[in-house]
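K.L.:
I'd like to go over a predicted model; first the sequence, then the structure.
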Amino acid sequence: MMLSNLDKVFWPQQGYTKADLIEYYVKIAPYLLPHLKDYPLVLVRYPDGIAGKFFYQKEAPPSRPDWLPTVEVASEGNRKSIRYCLVEDAADLLFLINLGCIEIHPWLSKQTALNNPTCMVFDLDPHASQSFQTVVEVALLLKSALDTLGLTAYPKTSGASGMHIYVPVGKGYDYQTVRECAIAIAKFIEATDPRVTLARPIGERGERLYLDCWQIGRGKTLASVYSLRPVPSASVSTPLLWPEVTAALQPSAYTIQTIFDRLNRMGDLFQPVFERKNDLSGVLRLSAKS
């Protein structure tokens, strides 16, 4: 496989090049690959770096090599099918990154069970006027609610201004069921904290933090754990321990340069997402009453 345009600058402020992008994903692959395996992927491509135009790509590129795994998925209404890329090993990942793919967005469900998400997710997206302290406080309120319901959750920085909370779920729950459970929990947070909104139209949110649980849907995606983000610091979506979610938390500290020291010290903090599966029966009872 030929790598191209390695000297092209992708992060102008830091001077990081496409070669740095590729080197990062080669080094992070042992941690990242288990979180991508069997999930259809949406690529976010920045052919000219973060200062240039970008686009989301669902369809696998026609020029892909024969060895790159893909999966054909019928779109809504079965009007058309989309062939998504998959990643099984480092070579597959490297091919996609060489396309200028800074971010990787996996589905929430695997190719073997496309209608059944493996996690309930909450995306905490603050308004520009809100500090990260607000994100921390809302995340801890959400954790308290999840604890009360007997649900174990795992936080990660979004790599930008927010945070993602993952709640692994057992087999057999479909997207609608998991989404309804998430909405029931999110409505409680919205009612408890006036800084939070579930309003989807941007014009209706005001200066409130958007607690997004609408990404729980077939074909919808979030940036993967360990995905780089197209921000000046080249930050990484990084898993956290709950005791780290404090006023001292600085998501900008986790970057293309610093993440590996953390991994060497702490390992993959998202590993339990594979192993701990939550039962949603208690939340379903709550959802039925709301």
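P.N.:
Received, thanks. Every value quoted in this text rests on a predicted model; they were computed, and no experiment measured them.
K.L.:
CA atoms for contacts and neighbours, from now on please.
P.N.:
Noted.
K.L.:
how far away is L240 from V196?
P.N.:
Distance, L240 to V196, using CA to CA, to the nearest Å: 22 Å.
K.L.:
neighbour-wise, which of those two wins?
P.N.:
Relative neighbour count places V196 above the other of L240 and V196, with 26 against 19, counting by other CA atoms under 10 Å.
K.L.:
Quick one: the helices in this protein, in order.
P.N.:
Taking DSSP state H to define them, one finds helices in the chain at 18-36, 90-97, 132-148, 175-192, 259-266, 272-275, 281-289.
K.L.:
Including distance to V121 and mean neighbour count, could those go into TSV?
P.N.:
Converted to TSV, the helices of the chain look like this (distance: least, CA to CA, whole Å; neighbours: other CA atoms under 10 Å):
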stretch	distance to V121	mean neighbour count
helix 18-36	15	19
helix 90-97	24	20
helix 132-148	12	18
helix 175-192	8	18
helix 259-266	23	12
helix 272-275	12	14
helix 281-289	14	13
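K.L.:
Mind checking those for the one nearest to W107?
P.N.:
Closest to W107 of those, according to CA to CA: helix 18-36, at 9.0 Å.
K.L.:
For that closest one, which outside residues touch it?
P.N.:
For helix 18-36, contacts defined as CA atoms under 8 Å, 6 or more residues apart in numbering pick out 5-10, 49, 86-90, 93-94, 97-98, 100, 102, 106, 224-226, 256, 268.
K.L.:
rewinding a little: any chance of JSON lines for the helices of the chain, columns distance to R218?
P.N.:
Supplementary listing: the helices of the chain in JSON lines, determined by distance: least, CA to CA, whole Å:
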{"stretch": "helix 18-36", "distance to R218": "16"}
{"stretch": "helix 90-97", "distance to R218": "22"}
{"stretch": "helix 132-148", "distance to R218": "23"}
{"stretch": "helix 175-192", "distance to R218": "7"}
{"stretch": "helix 259-266", "distance to R218": "31"}
{"stretch": "helix 272-275", "distance to R218": "20"}
{"stretch": "helix 281-289", "distance to R218": "20"}
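K.L.:
Comparison target below:
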Amino acid sequence: MKQASEKVPVRVEGRDLVLTNLGKVLYPEAGFAKAEVIDYYSRVAPVLLPHLRGRPLTVKRYPDGVDGMFFFEKNAPRHTPDWVRTVRLPAPGSTKDRETIDFAVVDDLPTLVYYANLAALELHVPQWRVSADGEALPPDTLVFDLDPGPPATVVECCRVALTLREVLDAEGLPALPKTSGNKGMQLYAGWDCREEPSAYARRLARLLERRHPDQVVSVMAKKARPGKVFIDWSQNNPAKTTVAPYSLRAGRHPTASTPLLWEEVENCERPEELVFTAPDVLSRIEEHGDLFRRA
């Protein structure tokens, strides 16, 4: 392992980068260092990049590891190389009172490695892309974020996911499941802009809440959620983002948001069955390819 302070120049697909602090352990409990984070993102790139391309990036950076301070970053850093694609987009409701934000767009491996070197452990993107000219396009994805209220777990999320899949199938919107990489899971479906996506997702969430009041809640209030699965439909708001497939998460171990087989959802009996670390994800890709690739 390289010394923490060492700078290592590398060339990635014709781009020059300098990797730093490769020996810094970012996941102390697992002994998982920055070099391993960069290695994971480099190896997962063939299946990850199609889900990042064209989407404005928000990252969650942990420069001192998962036990240290972190920050969300939407604006591309000032030292961003000029070869990284950026798009300037309106920022309504910005917490920093900015009228616009210069988002990075991860279209290639060098950009992905650049962000991994910044200890951007988590990669979050919206449900829409930008055009070649940097204009926001209509949403192309519908997402339902299933969040269990303790003592419910991802097992209960799986039961709700199966019910939601039936509803979406009936609507002509076949869905794909993935873990959140934390305690819950998400369902994604291609979106045809038949109506405003948040309103549509809210209506389906409330439908399931009415049909299964002991299992499902569609409101965010914490007091309504113990023992139930909150179907968060609000992630379809154009201003919001969701963790990307294959992105690492900043927990005790380097788990990732992992695409699933529906068979795994149907058969899940214990939460630990759907916990996948970076090495697990790479092994799954070797076996299954990209389970999140739409036909």
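P.N.:
That came through, no problem. The model shown is predicted, which means the values in this text are computed figures rather than measured ones.
K.L.:
Quick TM-score on the pair, please.
P.N.:
With the length set by TM-score structural alignment, normalised by the length of the first structure, the two chains reach a TM-score of 0.88; 269 aligned residues with a CA RMSD of 1.8 Å.
K.L.:
between the helices of the first structure, which one is nearest to P69 of the first structure?
P.N.:
Across these, closest to P69 of the first structure is helix 90-97 (CA to CA), at 7.7 Å.
K.L.:
so the closest one corresponds to what in the second structure?
P.N.:
The alignment of helix 90-97 of the first structure onto the second structure (TM-score structural alignment) spans residues 109-116.
K.L.:
same thing with stretch 51-63 of the first structure?
P.N.:
The aligned range for stretch 51-63 of the first structure in the second structure is 67-79, by TM-score structural alignment.
K.L.:
Give me the neighbour count for T100 of the second structure.
P.N.:
14.
K.L.:
Show me what it lines up with in the first structure.
P.N.:
So T100 of the second structure corresponds to S81, using TM-score structural alignment.
K.L.:
Return the residues in contact with its match.
P.N.:
So S81 of the first structure contacts 72-75 (CA under 8 Å, 6+ apart).
K.L.:
Which of these has the largest number of neighbours?
P.N.:
V73 (16 neighbours).
K.L.:
Aligned to it, what sits in the second structure?
P.N.:
Checking TM-score structural alignment: V73 of the first structure goes with L89.
K.L.:
Next up, the contacts around that match.
P.N.:
100-103, 134-136 are the contacts of L89 of the second structure under CA under 8 Å, 6+ apart.
K.L.:
Please point out which of these the first structure shares.
P.N.:
Compared against the first structure with both residues aligned by TM-score structural alignment, their matches' CA atoms under 8 Å, the contacts of L89 of the second structure retain 100-103.
K.L.:
Could you tell me how many residues sit around the aligned partner of G150 of the first structure in the second structure?
P.N.:
Aligned by TM-score structural alignment, G150 of the first structure pairs with G172 of the second structure. When neighbours are defined as other CA under 10 Å, G172 of the second structure has 11 of them.
K.L.:
From Y40 of the second structure, how far out is G172 of the second structure?
P.N.:
35 Å.
K.L.:
Now tabulate the kept ones among the contacts of L89 of the second structure in a markdown table and tack on distance to L282 of the second structure.
P.N.:
Listed next are those as a markdown table, based on distance: CA to CA, whole Å:
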| residue | distance to L282 of the second structure |
| --- | --- |
| T100 | 37 |
| I101 | 33 |
| D102 | 32 |
| F103 | 28 |
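K.L.:
looking at these, which has the most residues close by?
P.N.:
F103 (20 neighbours).
K.L.:
ok, that residue to T58 of the second structure distance?
P.N.:
8 Å.
K.L.:
Which neighbours do those two have in common?
P.N.:
Residues touching both F103 of the second structure and T58 (CA under 8 Å, 6+ apart): 74-75.
K.L.:
In contact with the most centrally placed residue in the second structure: list those residues for me.
P.N.:
For the second structure, V243 is the residue whose C-alpha lies nearest the centre (CA atoms, centre = their mean; 1.6 Å). Remark: with contacts taken as CA under 8 Å, 6+ apart, V243 of the second structure is in contact with 122-125, 180, 257.
K.L.:
Map it onto the first structure.
P.N.:
The alignment partner of V243 of the second structure in the first structure, by TM-score structural alignment, is A223.
K.L.:
what's the distance between its match and A19 of the first structure?
P.N.:
21 Å.
K.L.:
hang on, the earlier thing: give the buried subset of the contacts of helix 18-36 of the first structure as a ChimeraX selection command.
P.N.:
Command for ChimeraX that selects the buried part of the contacts of helix 18-36 of the first structure, burial taken from 16 or more other CA atoms under 10 Å:
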select :8,9,10,49,86,87,89,90,93,94,97,98,100,102,106,224,225,226,256,268
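K.L.:
Let me see the ranges of the strands in the first structure.
P.N.:
Applying DSSP state E to the first structure gives strands spanning 9-11, 16-17, 41-45, 55-57, 70-74, 81-85, 101-106, 119-125, 154-157, 163-168, 196-197, 209-212.
K.L.:
just to revisit the earlier point, out of the helices of the first structure, nearest to Q250 of the first structure?
P.N.:
When these are compared by CA to CA, helix 132-148 sits nearest Q250 of the first structure, at 8.2 Å.
K.L.:
so what corresponds to S131 of the first structure in the second structure?
P.N.:
With TM-score structural alignment as the criterion, S131 of the first structure lines up with T153 in the second structure.
K.L.:
How about I259 of the first structure?
P.N.:
Structural correspondence for I259 of the first structure with respect to the second structure (TM-score structural alignment): V281.
K.L.:
Name the nearest residue to its match, sequence neighbours excluded.
P.N.:
Nearest residue to V281 of the second structure, sequence neighbours excluded (CA to CA, 6 or more residues apart in numbering): T258, at 6.8 Å.
K.L.:
Could you tell me how many residues sit around that neighbour?
P.N.:
Close neighbours of T258 of the second structure, defined as other CA under 10 Å, add up to 29.
K.L.:
ditto for P62 of the first structure
P.N.:
6.
K.L.:
just T241 of the second structure next, same as before
P.N.:
Based on other CA under 10 Å, the number of other residues close to T241 of the second structure is 20.
K.L.:
How about the contacts made by it?
P.N.:
Shown in contact with T241 of the second structure (CA under 8 Å, 6+ apart): 58, 124-127, 235.
K.L.:
how does it look with 10 Å?
P.N.:
The neighbours of T241 of the second structure, taking CA atoms under 10 Å, 6 or more residues apart in numbering as the test, are 55-58, 123-128, 234-235.
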